[in-house]
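**Student:** Show me the folded form of this:
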Amino acid sequence: MRAILLACLLCLTGLAAAAQDLQSLLQENAEEIGDPSRRTIAEALAPVVDSGLPQVTEFLERYAARELWQRPEDGLFFYAEESDDGLTLIDIDTGEPVGSSTSREMNNIRVNAGVRGVINSALVQFQLSDPDAARRNAALDAIARSPEPEHLEPLLGSIEEEPSPAIRTRKERLAAILTARFGENTEARIAAIESFAGDTTLDVRGALSQILTTSDEVAETLPEGENIARERDLTREEAYAVLVAEGLAPPRVSDADIARALEANIADGMVGGLPVATLGDPDERIRAYEALAETGTVPPFVAEEEVDAALDAHVFYAAYDEPDEEVTDAARAALAAIEFRVAAYQFIDIALDALSLASIYFLAAIGLAITFGVMGVINMAHGEFIMMGAYTGYVVQQIVPDYTLSLVIALPLAFAVTFGAGVLMERLVIRWLYHRPLETLLATFGISIALQQIAKNIFGTQARPLTSPAWLGGEFSINDIIAISNIRIAIFVLAAVFLVLILLLLNRTRIGLEVRAVTQNPGMAASMGINPGRINMLTFGLGSGIAGIAGVAIGLYAQVTSEMGANYIVQSFMTVVVGGVGNVWGTLAGAGLIGILQKGIEWFNPSNTLAAQTYMILFIILFIQFRPKGIVALKGRAAGD
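**Tutor:** As a prediction, this is how the structure comes out:
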């Protein structure tokens, strides 16, 4: 008896094993799987998908990738590896080689895009629970690219057992998006839509936009029960063209068409029963054409009254593709709130860009503010001191490969190099040209050209890289709209540090007191024992040194070339003049105004930055007409000089 029971158990075990055979399941619908079509493949794959066999995932992947072969003589399916000798056949259940064949003896099953979409949809439920996190993420990517109603149930079913918190959050979010579009009932869909409050990501906005897609319709009256979005605002010509396209009205005949039709039907000096000589009158031409139309020779003539009657008899409207009015109302309200938030975020993003640009202009201009504002020297070579600082940073990086250490070395070294160059320039050239602005402008312009040529001779005309440290790479992102690069943040911090240092230098040190004294009244300062020549030399050197540090900062994100300084000299002068000559706070205000103005103009015309700069210059010219001394004007005697 025991032997009989054991034999029965073995028999049942064998039957169970056979039932778990993928090849057997495929043979149930071998014809549909071997010659797949979008209409039949889903039903053919249903037993395979429902079996839950571990080898189903690989099968579906290879099936979609056109790696499945069928042997015509017995209809069995195999994977195959191509070799010089032909094909090595691989069993789809065990994954082991089971023989060889040639490509002529086997049929490679090629699936089209429609069939592949059905296979991928079936594959999703296996990939969502795959032990490999990369496969689960890939499945989520596939769903996000092409969401289908069939994806919702397996996605919801995979959330509970998801081990990764990050992937679980992503699944829940994607499930909410699919529920909003394909949920079973109105309440669930509205709840999913309301859960998007404050979410400004593109996929959420895209899902809501999909719910709110409309189709243009025309009817005699607005249909009851249809989810109407709005009535369409069309011109008379556009509306009648819609009626013609829908076959609801005959096409209109133009004057040129009438003339051609009449000319083609002239017989014995008559056309449409009227003499040709009378056709000079437009009304007669229409009568002749209508006569031809009555005989069926030409298309019918449509009078203006008929056009008006046809338009009055129809309404033109846009209807939501989504039939549920409650769902579209919720989606419309959610999208409006999100778009308002997006607009606010875009404003903040532009403001951050403007602040970043203002910090760059401030760094570039603060040195010029000191030399131009304090000394009254129009230094056209100021941009070349920025260029010298950038090249100093480049040279340091060639010697010190550690980018962080090289940056720490380059900043003070650039200050020292450009400070020395500024002192040398002041002693050799500028000191002989005080109070002679035209000669100063021409001399510094010549020095500017000479320094550019020297840089070309040393470094060549090709742009040189000034690489930022790894910790300055990337960006600080608040959301998918507001983001600012770490380099821009570092430049902003550097500008703030320089603002504090310069204010401390000018207001809390003896040299600062002497500089302010020389600025306000050089003669009185000299009578008090201050050497104006020494102060001018140090002031010019200080302004040049700051320009060198600005060059290192700017070179971290801009190209380092011999002409890079020319890109900032105009903005630097504008910053100083608009802000107020000789005033650090004025330079800060000028940099802020120009940065905001330029970014604002670029927002209206983002494809043309040259036009933005042109409009900005025109605005500044007008601004100076009304406030010639700048935003923060000097007070006291210095203001009258």
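**Student:** contacts and neighbour counts: CA atoms only from here.
**Tutor:** Will do.
**Student:** who touches stretch 237-249?
**Tutor:** Residues outside stretch 237-249 that contact it (CA atoms under 8 Å, 6 or more residues apart in numbering): 218, 250-251, 307, 310-311, 316.
**Student:** rerun that using 6 Å as the cut-off
**Tutor:** With contact meaning CA atoms under 6 Å, 6 or more residues apart in numbering, stretch 237-249 is reached by 250-251.
**Student:** try stretch 548-565
**Tutor:** Residues outside stretch 548-565 that contact it (CA under 6 Å, 6+ apart) are 363-364, 383-387, 389-390, 393, 411, 414-415, 418, 452, 455, 463-464, 466, 468.
**Student:** List buried residues within these.
**Tutor:** Neighbour counting by 16 or more other CA atoms under 10 Å classes 363-364, 383-387, 389-390, 393, 411, 414-415, 418, 452, 455, 464, 466, 468 among these as buried.
**Student:** Show me the residues you listed that map onto helices.
**Tutor:** 363-364, 383-387, 389-390, 393, 411, 414-415, 418, 452, 455 (DSSP state H).
**Student:** now, among those residues, which is nearest to residue 301?
**Tutor:** Top of the list for closeness to residue 301, among these and by CA to CA, is residue 364 at 72.9 Å.
**Student:** so who does that closest one touch?
**Tutor:** Applying CA under 6 Å, 6+ apart, the residues contacting residue 364 are 547, 550.
**Student:** And it, how far from residue 473?
**Tutor:** Per CA to CA, to the nearest Å, residue 364 is found 22 Å from residue 473.
**Student:** next one: residue 379
**Tutor:** 34 Å.
**Student:** Same question for residue 597.
**Tutor:** 27 Å.
**Student:** With residue 47 instead?
**Tutor:** Counting by CA to CA - residue 47 and residue 473 are separated by 52 Å.
**Student:** here's the other one to compare against:
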Amino acid sequence: MLRILYVLIAAVIALVPVHAQEADLNTLLEIHRAKIEKPSRTTIDPVLEELVASRLPGVAVFLEKWREKEVWQRNADGRFFFVGEADDGKLRLIDVDTGLQAGLADKSELKNLKPNSGVRGVIAAALVQFQLSDPDPERRLQALTALERDANQSHLSILRAAIEEETDPAIKIRKKRLQRLLTIKFGSDQATRVAAIKSFAGDPGVDARAALNPLLATSVAVFDAAPEGVNVAKLLKPGRDIDMAAAYQLLVDAGKARSAVPLSERKQALVDNIQDGAVAGMPVSSLVTQADRDKAYLALAAAGTVPPLVTVDEQSEAVTSHVFAQVYAEPDPALTTAARETLADIGNTVGIYQFLDLVLDSLSLASIYFLAAIGLAITFGVMGVINMAHGEFIMIGAYTGYVVQQIIPDYTVSIIVALPLAFAVAFLAGVALERLVIRHLAHRPLETLLATFGISIALQQIAKNIFGTQARPLTSPSWLDGAWVYNDVVSISYIRIAIFVLALVFLGLLLFILNRTRLGLEVRAVTQNPRMASSMGINPDRINMLTFGLGSGIAGIAGVAIGLFAKVTSELGSGYIVQSFMTVVVGGVGNIWGTLAGAGMIGSLQKVIEFFNPSNTLAAQTYMIIFIIIFIQFRPKGIIALKGRAAGD
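**Tutor:** As a prediction, the model looks like this:
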């Protein structure tokens, strides 16, 4: 009995090395050595399946290294290694199992394995199951991104298993979504695929529509009778749903009708068969009309000289004796019905979100127009001055921001400094313009308009002389990069949000100044009745100067804001002067709330027109101007008219 026990123990000891050897990665690689040395897309799959099924800890690293062409093979024994640089110029061998150093070798003693792009793609697909369960969340996200770009049926079961192990809630949600998308395409049974399709009802994601649209792909097919055994999307009536010529060509392609002889070939056949100035006994001079030429061709066809002509009646008879239909590429009607209903529901949701996105775009554009026009509204309302140089104060503010960024490289700090500095520079420029020009042209609107127009051109030329004609960058801080994305339909850039907030801040600040300060009281008094304000001890000249400077300073701040997303050039302001005047006139001269309403109307109108005609912004501006002209005919004082004795002036 004891003797038998010794024999069993010896047998177990003898078997242990064999099992250890079977669990060795190098041994497994040696078994498939020939296929690894010369891999192809058709031969590598069994190797990868066995490597993955082995569950050996070094498989994932080996596959990654192999994909990246970092696996080497020793010529002497065919053993596989990773390598590193050694101090003496040799390559340091690294064991693929343990990751430990396994000696040194010259490069000539090794062969670098470089699989082609097709094999690397297959290896990458096999790596997914390791990456989806990787401890590093970033690697799991990378694997999901790779699957979203290119997945196959084998990945579906791998993804389902990875969902159960996922601990990160956000990544788990993304995995479940991808699993539903793959189920639509690769699901094994109808009920599961239909459930996955219906789960995306009302989902505006582009990936959902990309997964559903292929199910509704159709092609036109021709049948001898009512189609059976196919998923028909729509029966087509020749002459209404499909052109007669196209329908007959389908019959020809399907081998159900004779090919029609093209007109060019018939003409060439007549030319080739001219004998003694006649074709088939008909003089060439008599072949004037197409009917005569067809008659000659039919005569040649009757003689067997040319292919027979397919008449219109023959084509019509052939078409009407067959059935034409749009046929789904997906044979299961339940799937196409579910996809069609789900896409219709998604379309309704996308429409709602497109409207919301349009509202956000309109608010964004309105805030820009408000900032650009509010200064003009104040000066125009108080002084009645048509300042054609207002756009150049916007340009001055933008260039001020650019200069500040050349001095202060920190973009956040530079913007904080640039905003008040742009206000100060533009304020002083406005005061100088009012003192030197505007004051001397009081109550002379035509001369004021011409003078400010000339100053506008002069300021643009000065800017070109100083900064050149090339656009200058005004870079936004990094925290303003990118956009707030709600879904695949609704998004808005952070710069636009910042400008919207800035417009709200200035709206509140101006309301406070005009309603809660002595300056505001005097401005409102001069706006409504300058003579009465003067008799009450208010100096209209001083108020005009400060008001013009305030309006110019606000335009300078608007220039910094606009320069963050537009090109800073000498013509920057001229692109907003027309919209600024339209905003002021439509909203109501001299009224902040009117300017706000006008900016909202102009911005919304422009975005709506651009939505229906996105490829032609010039047409959008033209339609907008026409609308404003019509609007002014019915409400000449604007949306919110000025109150007071001066309102009727």
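**Student:** re earlier: looking at residue 597 and residue 473 of the first structure, which is more packed in?
**Tutor:** For residue 597 of the first structure versus residue 473, the count of surrounding residues by other CA atoms under 10 Å is larger for residue 597: 20 against 12.
**Student:** So for the more buried one, what's the nearest residue that isn't a sequence neighbour?
**Tutor:** Distances taken as CA to CA, 6 or more residues apart in numbering place residue 616 nearest to residue 597 of the first structure, at 6.6 Å, with adjacent residues excluded.
**Student:** Now do the strands in the stretch 251-400 of the first structure.
**Tutor:** 270-271, 274-275, 315-320 (DSSP state E, counting those that start in this stretch).
**Student:** mean offset of the first one relative to the second structure (after superposition)
**Tutor:** Compared with the second structure after fitting, strand 270-271 of the first structure has a mean deviation of 5.2 Å; criterion: mean CA distance after the TM-score superposition for the first structure.
**Student:** what does the longest one give?
**Tutor:** Comparison of strand 315-320 of the first structure with the second structure after fitting gives an average deviation of 2.4 Å (mean CA distance after the TM-score superposition for the first structure).
**Student:** Who are the packing partners of that strand?
**Tutor:** strand 214-219, strand 228-231 (3 or more CA pairs under 6 Å, 6 or more residues apart in numbering; DSSP states H and E).
**Student:** Give the aligned range of the longest one in the second structure.
**Tutor:** Translated: strand 214-219 of the first structure. Aligned using TM-score structural alignment, strand 214-219 of the first structure spans residues 218-223 in the second structure.
**Student:** Which positions within that stretch qualify as buried?
**Tutor:** 218, 220-222.
**Student:** Closest one of those to residue 513 of the second structure?
**Tutor:** residue 218 (65.3 Å).
**Student:** Could you measure from the closest one over to residue 302 of the second structure?
**Tutor:** For residue 218 of the second structure, the distance to residue 302 of the second structure equals 42 Å [CA to CA].
**Student:** rewinding a little: and the buried residues of stretch 218-223 of the second structure as JSON lines, adding distance to residue 245 of the second structure?
**Tutor:** Formatted as JSON lines, these follow (distance: CA to CA, whole Å):
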{"residue": "218", "distance to residue 245 of the second structure": "20"}
{"residue": "220", "distance to residue 245 of the second structure": "14"}
{"residue": "221", "distance to residue 245 of the second structure": "15"}
{"residue": "222", "distance to residue 245 of the second structure": "14"}
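**Student:** biggest separation within the residues you listed, which pair?
**Tutor:** Using CA to CA, these span at most 13.0 Å, a distance reached by 218 and 222.
**Student:** Over in the first structure, tell me which residue corresponds to residue 20 of the second structure.
**Tutor:** Aligned partner of residue 20 of the second structure by TM-score structural alignment: residue 17.
**Student:** can you map out the strands along the stretch 1-150 of the first structure?
**Tutor:** 68-70, 77-83, 86-91, 97-101, 107-108.
**Student:** Out of those strands, which is the most enclosed?
**Tutor:** Most buried of the strands of the stretch 1-150 of the first structure by mean neighbour count (mean count of other CA atoms under 10 Å) is strand 68-70; its value is a mean of 22.
**Student:** Now do that one: which elements does it pack against?
**Tutor:** Packing partners of strand 68-70 of the first structure (3+ CA pairs under 6 Å, 6+ apart): strand 77-83, strand 107-108.
**Student:** tally of neighbours for the match of residue 20 of the second structure?
**Tutor:** 10.
**Student:** Same check on residue 516 of the first structure?
**Tutor:** Here the number of neighbours of residue 516 of the first structure (other CA under 10 Å) works out to 19.
**Student:** Can you say which helix or strand has the residue nearest to it when sequence neighbours are not counted in it?
**Tutor:** Using CA to CA, 6+ apart and skipping residues adjacent in sequence, the residue nearest residue 516 of the first structure is residue 506, 7.2 Å away. Using DSSP states H and E, residue 506 of the first structure sits in helix 486-508.
**Student:** with the second structure superposed, average distance for that helix?
**Tutor:** Mean for helix 486-508 of the first structure is 2.5 Å (mean CA distance after the TM-score superposition for the first structure).
**Student:** Just want the angle from the helix or strand following that helix to helix 486-508.
**Tutor:** Once helix 486-508 of the first structure ends, the next helix or strand along the chain (criterion: DSSP H and E) is helix 510-520. On the basis of axes from the mean of the first three to the mean of the last three CA atoms, to 10 degrees, helix 510-520 of the first structure is oriented at 80 degrees to helix 486-508.
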